[in-house]
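Trainee: Need coordinates for the following:
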Amino acid sequence: MDAWQLDALTRRARRLAAPGQRRILGIAGAPGAGKSTLAAELVAALGGSAVLVPMDGFHLAQAELRRLGRADRKGAPDTFDAVGYAALLARLREPAPGVVVYAPAFDRALEEAVAGSVAVAPDVPLVITEGNYLLHDDNAWAPVRGFLDEAWFLELDPVVRVRRLVDRHVSFGKERPYAERWVRDSDEANARLVALGRHRADLVVPVAVGPG
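Mentor: Below you'll find the predicted structure:
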């Protein structure tokens, strides 16, 4: 994402972070589109006015995925605790005075969610949440969109996105042939589902990338 585009998105997020009312900004998009990178950059730019609560903190544990026979489709909609995620968003929309809400996060090195990783103080005006299925309208995911004051959908050239996904899996210890198969058979199946929610976004962001 170029500097001009990031600056424009930061200005838009800053308007949501006005003090006096809790708002939630959702950033959706296919795996590898750059959601977590953009969310982290926005939080850094907004300082103490924003906190990042990732959807990936609601991944089911690896042991539970094996029990369900879904370990080979980790990242699909049914491999998350969508009800728990929606319940957290409901709490975050209505902060209680003096009460810090603790949210989970996903540790890519462990490949597991870690509870209590993110502290959300009641006076933080903006929560930024990012993930694949914020705009998914099937089953337990349907209520999520209603908790978002604004939703953005990131679009990245599929060739670039797939290359980044493979490289990311390799960087976390996967062999490249395994990473390529996983992206083809799992991540891209998820990407097709994610694309169905594009029309529910307030803003579609075509991610600009530099050469290389």
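Trainee: only C-alpha atoms for contact and neighbour calcs from this point on.
Mentor: OK.
Trainee: Show me what the helix or strand containing Ala45 is packed up against.
Mentor: Here Ala45 sits within helix 35-46, counting by DSSP states H and E. In this structure, helix 35-46 makes packing contacts with helix 3-16, strand 23-29, strand 50-52, strand 126-131, judged by 3 or more Cα pairs under 8 Å, 6 or more residues apart in numbering; DSSP states H and E.
Trainee: got the residue ranges for the strands in this protein?
Mentor: Under the criterion DSSP state E, the chain contains strands at 23-29, 50-52, 101-107, 112-120, 126-131, 150-155, 203-206.
Trainee: that older thread, what angle sits between the helix holding Ala45 and strand 23-29?
Mentor: Here helix 35-46 runs at an angle of 150 degrees relative to strand 23-29 (axes from the mean of the first three to the mean of the last three Cα atoms, to 10 degrees).
Trainee: Distance of Leu42 relative to Leu154?
Mentor: Relative to Leu154, Leu42 is positioned 14 Å away (Cα to Cα, to the nearest Å).
Trainee: ok, Val166 - how many residues close by?
Mentor: The local packing count at Val166 equals 23, with neighbours defined by other Cα atoms under 10 Å.
Trainee: pretty sure Ala76 contacts Ala191?
Mentor: No - with contact defined as Cα atoms under 8 Å, Ala76 does not reach Ala191; the gap is 9.4 Å.
Trainee: nearest spatial neighbour of Leu135, skipping sequence neighbours?
Mentor: The shortest distance from Leu135 to any residue other than its chain neighbours is 4.9 Å, reached at Gly197 (Cα to Cα, 6 or more residues apart in numbering).
Trainee: what does Ala40 give?
Mentor: The shortest distance from Ala40 to any residue that is not its chain neighbour, by Cα to Cα, 6+ apart, is 7.0 Å, and that residue is Leu52.
Trainee: To compare against the first, here's the next sequence to fold:
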Amino acid sequence: METSDLAALTDRARRLGADGRRRVLGIAGAPGAGKSTLAARITEGLQGRAVLVPMDGFHLAGAELERLGRADRKGAPDTFDAAGYVALLRRLRHPEGQEPVYAPAFDRALEEPVAGSVRVPADVPLVVTEGNYLLLDEGPWAPVRGLLDEAWFLDADPGLRVSRLVERHVRFGKPRPYAERWVAGSDERNARLVERHRARADLVVRLG
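Mentor: Predicted coordinates for the structure are as follows:
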């Protein structure tokens, strides 16, 4: 199934959490597809009945990527704490008591994850999570799809997606030639991997 109607998407997310039990909605897509923007709009549209928990909070710290020799591949599947993300999703699906759960976020200005950034109250019925690798069926990412009550794949025009990525890197301080090389190499390799798993989504979303 495909859709491009933001109001219909918001209503679909509202119905997902309508019975009051904790549900998790995942929004997957390639780098630069607009996942964080869509997830934020859906969350805002639900007016306090949803919290956004991004996958990017589980980026490994820069120092650890250097130690592992993976800094030149930052953003690839093995540059995240996938097991930590899975453990958080399990906590979010089955909250205990009335205490909130705290999740990390990624600070693009610092280019580092920041712990305890996102507060998820126990009574919020819907968690919206977004990221590249929610639909992967291999390695430590494989359990993620089973922890999502519904998964959407955000499909974006390739040219627009690449342009967004380059501008994002430039906006956060990268020289344009470096940004263009990074997007053409690392980001596009990751995009091809993400695209191969789109069939595992319940819904394909195309927004202008």
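Trainee: on that earlier part again, would you turn the helices and strands packed on helix 35-46 of the first structure into CSV with distance to Gly98 of the first structure?
Mentor: Supplementary listing: those in CSV, determined by distance: least, Cα to Cα, whole Å:
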stretch, distance to Gly98 of the first structure
helix 3-16, 22
strand 23-29, 17
strand 50-52, 17
strand 126-131, 16
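Trainee: For Glu112 of the first structure, which of those is the nearest?
Mentor: With distances scored as Cα to Cα, the stretch of those nearest to Glu112 of the first structure is strand 126-131 (15.5 Å).
Trainee: post-alignment, the closest one versus the second structure, mean distance?
Mentor: Relative to the matching residues in the second structure, strand 126-131 of the first structure has an average distance of 0.1 Å after the fit, by mean Cα distance after the TM-score superposition for the first structure.
Trainee: And the residue nearest to Leu88 of the second structure when sequence neighbours are not counted, how far from Asp123 of the second structure?
Mentor: Ranked by Cα to Cα, 6+ apart and with sequence neighbours excluded, the top spatial neighbour of Leu88 of the second structure is Ala103, at 7.5 Å. Ala103 of the second structure is 16 Å from Asp123 of the second structure, where distance means Cα to Cα.
Trainee: of these two, who's got more company?
Mentor: The residue with the greater number of neighbours, taking Ala103 of the second structure and Asp123 and applying other Cα under 10 Å, is Ala103; the counts read 22 against 16.
Trainee: my guess is the more buried one contacts Val127, does it?
Mentor: No - distance between Ala103 of the second structure and Val127: 11.4 Å, which falls outside the contact criterion (Cα under 8 Å).
Trainee: shared neighbours, the two?
Mentor: Taking Cα atoms under 8 Å, 6 or more residues apart in numbering as the contact criterion, the common neighbours of Ala103 of the second structure and Val127 are Val53.
Trainee: hang on, the earlier thing: wait, what's in contact with the residue nearest to Ala40 of the first structure?
Mentor: For Leu52 of the first structure, the residues meeting the contact criterion (Cα under 8 Å, 6+ apart) are Ala39, Ala40, Val43, Val118, Val127, Ile128, Thr129.
Trainee: go again using 10 Å as the cut-off
Mentor: For Leu52 of the first structure, the residues meeting the contact criterion (Cα atoms under 10 Å, 6 or more residues apart in numbering) are 24-25, 36, 39-40, 42-44, 103, 105, 118-120, 126-130.
Trainee: about what we covered before: wait, which of the helices and strands packed on helix 35-46 of the first structure is closest to Val207 of the first structure?
Mentor: Nearest to Val207 of the first structure, of all those, is helix 3-16, at 8.2 Å by Cα to Cα.
Trainee: Would you mind listing the buried residues in that closest one?
Mentor: Residues Leu6, Thr10, Ala13, Arg14, Leu16 are the ones in helix 3-16 of the first structure that count as buried (16 or more other Cα atoms under 10 Å).
Trainee: Now the two most distant members of those.
Mentor: Of all pairs drawn from the buried residues of helix 3-16 of the first structure, the widest gap by Cα to Cα lies between Leu6 and Leu16 and measures 15.5 Å.
Trainee: pretty sure Gly116 of the first structure is touching Tyr102, no?
Mentor: Yes - under the criterion of Cα atoms under 10 Å, Gly116 of the first structure makes contact with Tyr102 at 5.0 Å.
Trainee: So these two - more neighbours on which side?
Mentor: Counted by other Cα under 10 Å, Gly116 of the first structure and Tyr102 do not tie: Tyr102 has more neighbours, with 16 against 12.
Trainee: check contacts around that one.
Mentor: If a contact means Cα under 10 Å, 6+ apart, then Tyr102 of the first structure has Val53, Leu88, Leu92, Ala115, Gly116, Ser117, Val118, Ala119, Val120, Ala121 as its contacts.
Trainee: cool, Leu110 of the first structure as well?
Mentor: Leu110 of the first structure is in contact with Phe172, counting by Cα under 10 Å, 6+ apart.
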